[in-house]
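Trainee: give me the fold of what follows.
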Amino acid sequence: MVQPSPPSTRRPDALAFALLAALGALWGLTPALGKAAFGLGATPLAYVFRSALVAATILFVVGLVRRRPLPLDASGLRFHLGSGLVGFAVPNLIGFLALRHVPAGLFAMVIPAAPLVTFTLSAALGLERATLRRFAGVVVALAGTLLALSPGAALPEGGALGWAFASLAVPACYACSNVFAVRFRPPGADPLALACGTASGAAAWLALAASVPGEPWGPLALARPFPPYDVFAAAQGALTAVAYAIYFRLLTRHGGVFASQVGYVLVLTGLGWGWVLFGEVPGPLIVPAAALIFAGLALATSPSRGPSP
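Mentor: Modelled structure (predicted):
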């Protein structure tokens, strides 16, 4: 088993905060792109498969140019397949299935639960210090998330409440992926290689799912004439490649606590993209819901005082 990497000692600089803001903007745009593609007839499996393939190709080419080899030993392959499944393929499929029934801005209120669940899992595994303050933050932020799922907040009256709650599986998958990355990432692996491996693993899993009889979007479907929504899939893949490269850079250089602060940015950018692109206007309960999420994130993701376990 690969041991957890030691926490980074680098203090975040102006570039780190700029990358954090860019990451939040990119991830906030993801649901909006998917919703636009589904309006043109895309299916979730086709969309996620093609975007993963584009992301993996871009990252692989950049890695070749920059001479950042992809780890292909046993630990490397284990990481690529595990991270690609739990951190990309499964949450994106669930998320884009739900997006056909809920507003794009709703995900801006749900995804920040990922660092909270990450902390809970990490504390249970002894990777993070468990304190009353941080557990209180988890409770407060999850209360805000549940409030955001209610009619009158991010979910309109008469919205698909079942799909709204199903979307909670997305941050749960991301949390499992965060813990998996800490415990099993190949030692000394470059962030760009980790990003490429994750996207490549996801593309492999999705190609396997797409090869099921009756699914018309298998790997050979790429040879067919591109429908209009492939523009969105290509854009999604390019954004994913950039976002994953930024995420793993922040994770390896500044640690998971700093990277988790993207939740603050994501709440604002996700709601903003939903409003600009689809005219989604949240209800009045969105203000207290966002306040609870922000307060919970501040309590749960701020570093604990004292030595690490």
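Trainee: use CA for all of it now, contacts and neighbours both
Mentor: OK.
Trainee: center of the chain - which residue?
Mentor: What sits nearest the mean C-alpha location of the chain, by C-alpha atoms, centre = their mean, is residue 174, with 5.8 Å.
Trainee: for residue 94, see how far away it is.
Mentor: With the distance defined as C-alpha to C-alpha, to the nearest Å, residue 174 ends up 12 Å from residue 94.
Trainee: want to put them side by side, so please do this one too:
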Amino acid sequence: MRDDRVVARKGLPPTDAALLLLAAAIYGGIFPVNRLAAETQWPPVGFAFAQSLAAGVTLVLAAAVTGGRFALTAGQVRTYLILGGLVVGLPIGILVSAAPHVDASVLTLVLCLSPIFTLCIGALAGLDRFDWRTLAGMLLGVAGVAVLALPDAGVVGSDGVVWFLVALLAPVMFAAANNCAKWLRPEGASSAVMAAGTLLGAAVVAGVVMLALGGAALPSEWTGRTATPLVLATAINAIFFVLFFELVARMGPTRFSIFNYLAVAAGILWSLAVFDERPAASFWLALVLMLAAMYLVLSRKPD
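Mentor: Next up, the predicted model:
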């Protein structure tokens, strides 16, 4: 696996940039899928549990069919639980708990702090270079999301301050997951194996969170319409998490984290296509800012 400090000496290869855009385009589909899940009465944490479990099992079966091997050691189980908890199980529980107390647009802005936290964690650990060009790109990305979210954002009231502070843990966890995807990856483990293990770990942690919150695992009624979002989310997660581990290995956690901004834009585009919504003029400004952020971060050169 390549070291971030080596990757940082040159601009990102076009293939990696294309894969990053592909990952954002694929994962952006999860936003309209989540809306479909809500419309069919899926419990939020139950949906996170079901899609993680289904995607993890799908990847394990795919590995078996293609002659791959999904081995489990105590160390690997620990890695999968940590990554699964950081990327799905714990942050989903936090955001679901905070949602009734904090405006949704404010939570959107909170989540967009993940790339900056990724940069800070990597720099503090000495495994990534603190780079002003990268930081400028991160801030441009925040500005792009702010253009989308601020018009409808409300001020956090006094009763929501504590929950707002609790919600700040979610982007820290996503940022930690970006870095841990590199730090904790066992030597020689393929991206497909890491994706399968992480999704199964996420299912375990989400299941614990679901039980702790007293939530249901499935909708009250099971129909073909109810199954559709689960099938779509399973496919999205299975493909995306393979790309996630591949891209973090190729470009490092900080560069990969710009994905957060691109996924927001992709999610809106998917929603426009699926639900025939009309984009506001501010969307195109936000998209330009996010693409500029991507350029600054991915074209980083040595000082």
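Trainee: work out the TM-score between the chains.
Mentor: Once superposed, the chains reach a TM-score of 0.78 (TM-score structural alignment, normalised by the length of the second structure), with 292 aligned residues with a C-alpha RMSD of 3.8 Å.
Trainee: about what we covered before: what sits against the residue nearest to the residue nearest to the centre of the first structure when sequence neighbours are not counted?
Mentor: Closest residue to residue 174 of the first structure apart from its sequence neighbours, by C-alpha to C-alpha, 6 or more residues apart in numbering: residue 87 at 5.3 Å. Shown here is residue 87 of the first structure, whose contacts under the criterion C-alpha atoms under 8 Å, 6 or more residues apart in numbering are 173-174, 176-178, 198.
Trainee: which one of these is nearest residue 277 of the first structure?
Mentor: When the contacts of residue 87 of the first structure are compared for distance to residue 277 of the first structure (C-alpha to C-alpha), residue 174 comes out closest, at 25.6 Å.
Trainee: in contact with the aligned residue in the second structure for the closest one: list those residues for me.
Mentor: Structural alignment (TM-score structural alignment) places residue 174 of the first structure against residue 174 in the second structure. Residues counted as contacts of residue 174 of the second structure (C-alpha under 8 Å, 6+ apart) are 86-87, 91, 114, 118.
Trainee: want to throw these into CSV with secondary structure?
Mentor: Shown next, in CSV, are the contacts of residue 174 of the second structure (DSSP: H, G, I helix; E, B strand; the rest coil):
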residue, secondary structure
86, helix
87, helix
91, helix
114, helix
118, helix
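Trainee: most surrounded residue in these?
Mentor: For these, the largest neighbour count, defined by other C-alpha atoms under 10 Å, is 28 neighbours, found at residue 114.
Trainee: was I right about that one contacting residue 178?
Mentor: No - the pair residue 114 of the second structure and residue 178 fails to qualify as a contact (C-alpha atoms under 8 Å) at a distance of 9.2 Å.
Trainee: state the distance from residue 63 of the second structure to residue 32 of the second structure.
Mentor: Distance check for residue 63 of the second structure against residue 32 of the second structure: by C-alpha to C-alpha, it reads 29 Å.
Trainee: same check, this time on residue 200 of the second structure
Mentor: As for residue 200 of the second structure, its distance to residue 32 of the second structure is 23 Å (criterion: C-alpha to C-alpha).
Trainee: distance of residue 21 of the second structure relative to residue 244 of the second structure?
Mentor: Look at residue 21 of the second structure and residue 244 of the second structure: by C-alpha to C-alpha, they are 12 Å apart.
Trainee: hmm, I typed the wrong one, I wanted residue 85 of the second structure.
Mentor: Where residue 244 of the second structure is concerned, residue 85 of the second structure sits at a distance of 16 Å (C-alpha to C-alpha).
Trainee: tell me where the longest helix sits in the first structure.
Mentor: Of all the elements of type helix in the first structure, the one with the most residues (DSSP state H) is helix 230-259.
Trainee: distance between that one and the chain's centre?
Mentor: Relative to the chain's own centre, helix 230-259 of the first structure is displaced by 9 Å; criterion: C-alpha atoms, centre = their mean, to the nearest Å.
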